[in-house]
Each structure stands twice: as structure tokens, then as C-alpha cells.
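Visitor: coords please:
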Amino acid sequence: MDPVQTVDWSMLPAPHDDGACDHLTQLRLPSIQLPATVGGPIDPGQLDGTVVIYVYPMTGRPDRSLPSGWNDIPGARGCTPQSCAFRDHYQELRSAGATHVFGPSNQSPEDQREAADRLHMPFPLLSDADGQFAGQLRLPSFEADGQRRLKRVTLITRDGAIVKIFYPVFPPDRNAEDVLNWLKQQEA
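Guide: This is a model prediction of the structure:
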């Protein structure tokens, strides 16, 4: 497994709830086929059961520099620790009722595949490189080095309808545990 660097989250600017996800409660996911790192395209909006979708800005690659000022953008840093936490809690999330877990970003399918392979992800990462999924849901975003990046938000859906939103997500490495605790509360 790829070791995850320990991050002192107190040294980074925390995102604040700007209300950009308030409209998502009870929305249905759009029916859009997203390229996946495993198998063919996946349409999260057509899946039955409880689906966890953690949307993130981008996973850095060892062979590329991060966008300039990345650490100064509230909530930008932490995609790898977040993904690794979902990887490490994957079986627990499944046991708590998640039928699927996905990690979409607007990175290319190739970048998503590189991250999935390097991080040994047990579930597919999805690519919304054309922005259709994020656009139809009106997901919040920011700009870094002239590229639009999605803000970090986690959606839990049941049979295609959003039932829980985690936004803003900070620190990102705790998100999987927060989702797991919420799922367990639903079982009780």
C-alpha cells in the first residue's frame, strides 16, 4: 500500500460552508455514464441501494507538480488521504450498508486509473472530465492554474436520491469515518 503522509490540517486553511450544496438534498442523481477505473462506465444515478460518492478536486501524481498555491486554497489539499481512508474503511462501509463506494473527480480517466492503481483502490474511481455530472448537480468548484476543480463533497444516495450531504469536508482523512458513523446510525 502507498503510505499516506501525515498532514497537519491545522496549518491549512479550512473550507467554510458557503451554502453551495444546500440545493442537493433529496435531488436525484443525473443518469450519466462516467468512465471508471475498473470495468466499463458506471451510472451512479441508476444504482439501487446505498451509494457513497466522495467528490474531490484531484489526486496529485508523483510525476507532476500540484497547481501553484494548492495548499492555500481552502479544502484543496488532502485528496490522497481521503481516498486512502475510504480504501481502508471500505469493508466496514460495505458492512454498514453501502452497496457501492465511488470517488469521482474531474480528472481524466487516465489520471484516475493511475491513482487507483497506485493507491490500490478496492472500488472504482470515476472521471467526470467533461463536467456533465458536476454540471447537472451544480456541484461547487474553484479554479487552480486555470483549471476548474470540484470542491470536496460527499453524497450518500439511496436508489439514486441524495439522502445525506457532507459539505464542507475537512479534514478529508476523517470523511470516511464520518460516513461510516452516519451509516451505522441509520442501522440503529
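Visitor: Please count neighbours and contacts with C-alpha atoms only from this point.
Guide: Fine.
Visitor: So which residues of this structure form strands?
Guide: Assigned by DSSP state E, the strands in the chain fall at 50-55, 98-105, 125-127, 141-144, 147-150, 153-158, 161-166.
Visitor: need the ones you listed in CSV with mean neighbour count and distance to L34, can you?
Guide: Below are the strands of the chain laid out as CSV (neighbours: other CA atoms under 10 Å; distance: least, CA to CA, whole Å):
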stretch, mean neighbour count, distance to L34
strand 50-55, 24, 13
strand 98-105, 22, 9
strand 125-127, 27, 6
strand 141-144, 14, 18
strand 147-150, 16, 15
strand 153-158, 22, 16
strand 161-166, 19, 17
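Visitor: would you list the ones you listed in CSV and tack on distance to S31?
Guide: Listed next are the strands of the chain as CSV, based on distance: least, CA to CA, whole Å:
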stretch, distance to S31
strand 50-55, 14
strand 98-105, 15
strand 125-127, 14
strand 141-144, 21
strand 147-150, 19
strand 153-158, 13
strand 161-166, 11
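Visitor: One more, so I can put them side by side:
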Amino acid sequence: MDTPTDTSAEYLVGQQFPLLSLPSTTGETMGPMNFAAGSFVLFVYPRTGRPDEVEPGGWAQVPGAKGCTPEACEFRDLAADFAAIGYRVLGLSSQGTEYQLEAVERLHLPYPLLSDPGFARATACGLPTFGFEGELLHVRSTLVVSDRTITHAYFGVTDAAAHPRRLLAQLQQDR
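Guide: Okay, here's the model as predicted:
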């Protein structure tokens, strides 16, 4: 098993965010026009689980793998605070839209989750991935984008539940 590790993401700061199209839990495809202007936080996570599914053995031992639901819920709870300083929140994983839709409904997420099963966004942005039980997954990461420029980038986020609040504080301070 390959495990994700903290990786410097500074090289992405100042880079242009790639304009790709991805399916969304809104039922629409988010395309270049959705990413070309404005500000947003894109949190990238390995995968969500479901209450009726057993967590794979060893999942909790993978640094940064566990915590997708707490992270998504913290972004949910802080979405209005992010919006107050001009940021939309978006989530992204390699899971299909139908699978992600269950999480949006169950967790009452006010923001869309994007599906990148072919890792097009990961490849275009240079986002790290890792293998687990024969499946390729995204390393928990976050990109902050303003008018298509990446202003903050974090790879290998290990404290998923605390990360959204820390990020919000950083963005509030930067304003």
C-alpha cells in the first residue's frame, strides 16, 4: 500500500487553475466558466464512506485518509462564513456523482461535490494520489483560487476536521 505524505504545494501558488469540465452533484457539469472568475475553495478528499458499508481494514492507518465526513460537515457548517469573505466551497473526489449524491443528501451539504474518476483535475493541477487496495485515490488536499489564480495550496492534510476552520481563519486574516 502506498501512503500519502505531506507534500509541499507551494509550487502551485500563483499558477492558473486549469479550466476543465467535471460532473457535479447539482446534476450539471461544471465547466470552464464556473472556474474562470470569482473565488472558491476546492477541498479534495480520498472518498466518502456510507453508514451501511464497513470501512476497509487498514483505512484508519493511512495518514490523512480518514475524516472525509467530518471535513465535509465542517465545510458545510462554515460555508456561510466562507461566502461572507467571497469564497464558494466545492468538494472533489474520484467517486462517481451518484455515489457522492448520497453524501450530499445525508450530510445536507450546501455545496456541490465534483467527480473526477479519471483524475483529470489531479493531473492538470499536479495533485497527489495514492493507492489503497488496488484503487487510486486523491490525497486530501485543498486549493484556494481567486480569479483563476491559485492563492493557497495544501497537500496531505491530516487533521481533516480542523482544517476548514484553520483555512477560514487564514483567509480572513489575508483579507
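Visitor: about what we covered before: looking at the strands of structure 1, which is closest to W70 of structure 1?
Guide: W70 of structure 1 lies closest, by CA to CA, to one member of the strands of structure 1: strand 141-144, at 7.4 Å.
Visitor: equivalent range in structure 2 for that closest one?
Guide: Alignment of strand 141-144 of structure 1 against structure 2: residues 129-132, by TM-score structural alignment.
Visitor: out of the strands of structure 1, nearest to T25 of structure 1?
Guide: Closest of the strands of structure 1 to T25 of structure 1 is strand 161-166, at 5.9 Å (criterion: CA to CA).
Visitor: Now the closest one on structure 2. Mean distance?
Guide: Its aligned residues in structure 2 lie a mean 1.1 Å from strand 161-166 of structure 1 after superposition (mean CA distance after the TM-score superposition for structure 1).
Visitor: State which helix of structure 2 is the longest.
Guide: Taking DSSP state H as the criterion, structure 2 has its longest helix at helix 68-84.
Visitor: now for that one, which elements pack on it?
Guide: Counting contacts by 3 or more CA pairs under 8 Å, 6 or more residues apart in numbering; DSSP states H and E, helix 68-84 of structure 2 is packed against strand 87-93, helix 163-174.
Visitor: Need those in TSV (columns: distance to P18 of structure 2).
Guide: Shown next, in TSV, are the helices and strands packed on helix 68-84 of structure 2 (distance: least, CA to CA, whole Å):
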stretch	distance to P18 of structure 2
strand 87-93	14
helix 163-174	22
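Visitor: can you tell me which of the ones you listed comes nearest to F132 of structure 2?
Guide: Nearest to F132 of structure 2 among those is strand 87-93 (14.4 Å), distances taken as CA to CA.
Visitor: who does that closest one touch, helix- and strand-wise?
Guide: Other helices and strands packing on strand 87-93 of structure 2, by 3+ CA pairs under 8 Å, 6+ apart, are strand 39-44, helix 68-84, strand 113-115.
Visitor: Nearest to R113 of structure 1, out of the strands of structure 1?
Guide: Short answer: strand 125-127, nearest of these by CA to CA, at 7.4 Å.
Visitor: Please work out which residues outside the closest one touch it.
Guide: 34-38, 42, 102-109, 112-113, 116 (CA atoms under 8 Å, 6 or more residues apart in numbering).
Visitor: which residues in structure 2 does stretch 48-66 of structure 1 match up with?
Guide: Aligned by TM-score structural alignment, stretch 48-66 of structure 1 falls on residues 37-55 of structure 2.
Visitor: Pull the distance from that stretch to the chain's centre.
Guide: Offset of stretch 37-55 of structure 2 from its chain centre (CA atoms, centre = their mean, to the nearest Å): 6 Å.
Visitor: returning to that earlier point: out of the helices and strands packed on helix 68-84 of structure 2, nearest to V145 of structure 2?
Guide: Among these, the nearest to V145 of structure 2 by CA to CA is strand 87-93 (8.7 Å).
Visitor: Give me the angle between that closest one and strand 141-146.
Guide: Angle, strand 87-93 of structure 2 to strand 141-146, by axes from the mean of the first three to the mean of the last three CA atoms, to 10 degrees: 150 degrees.
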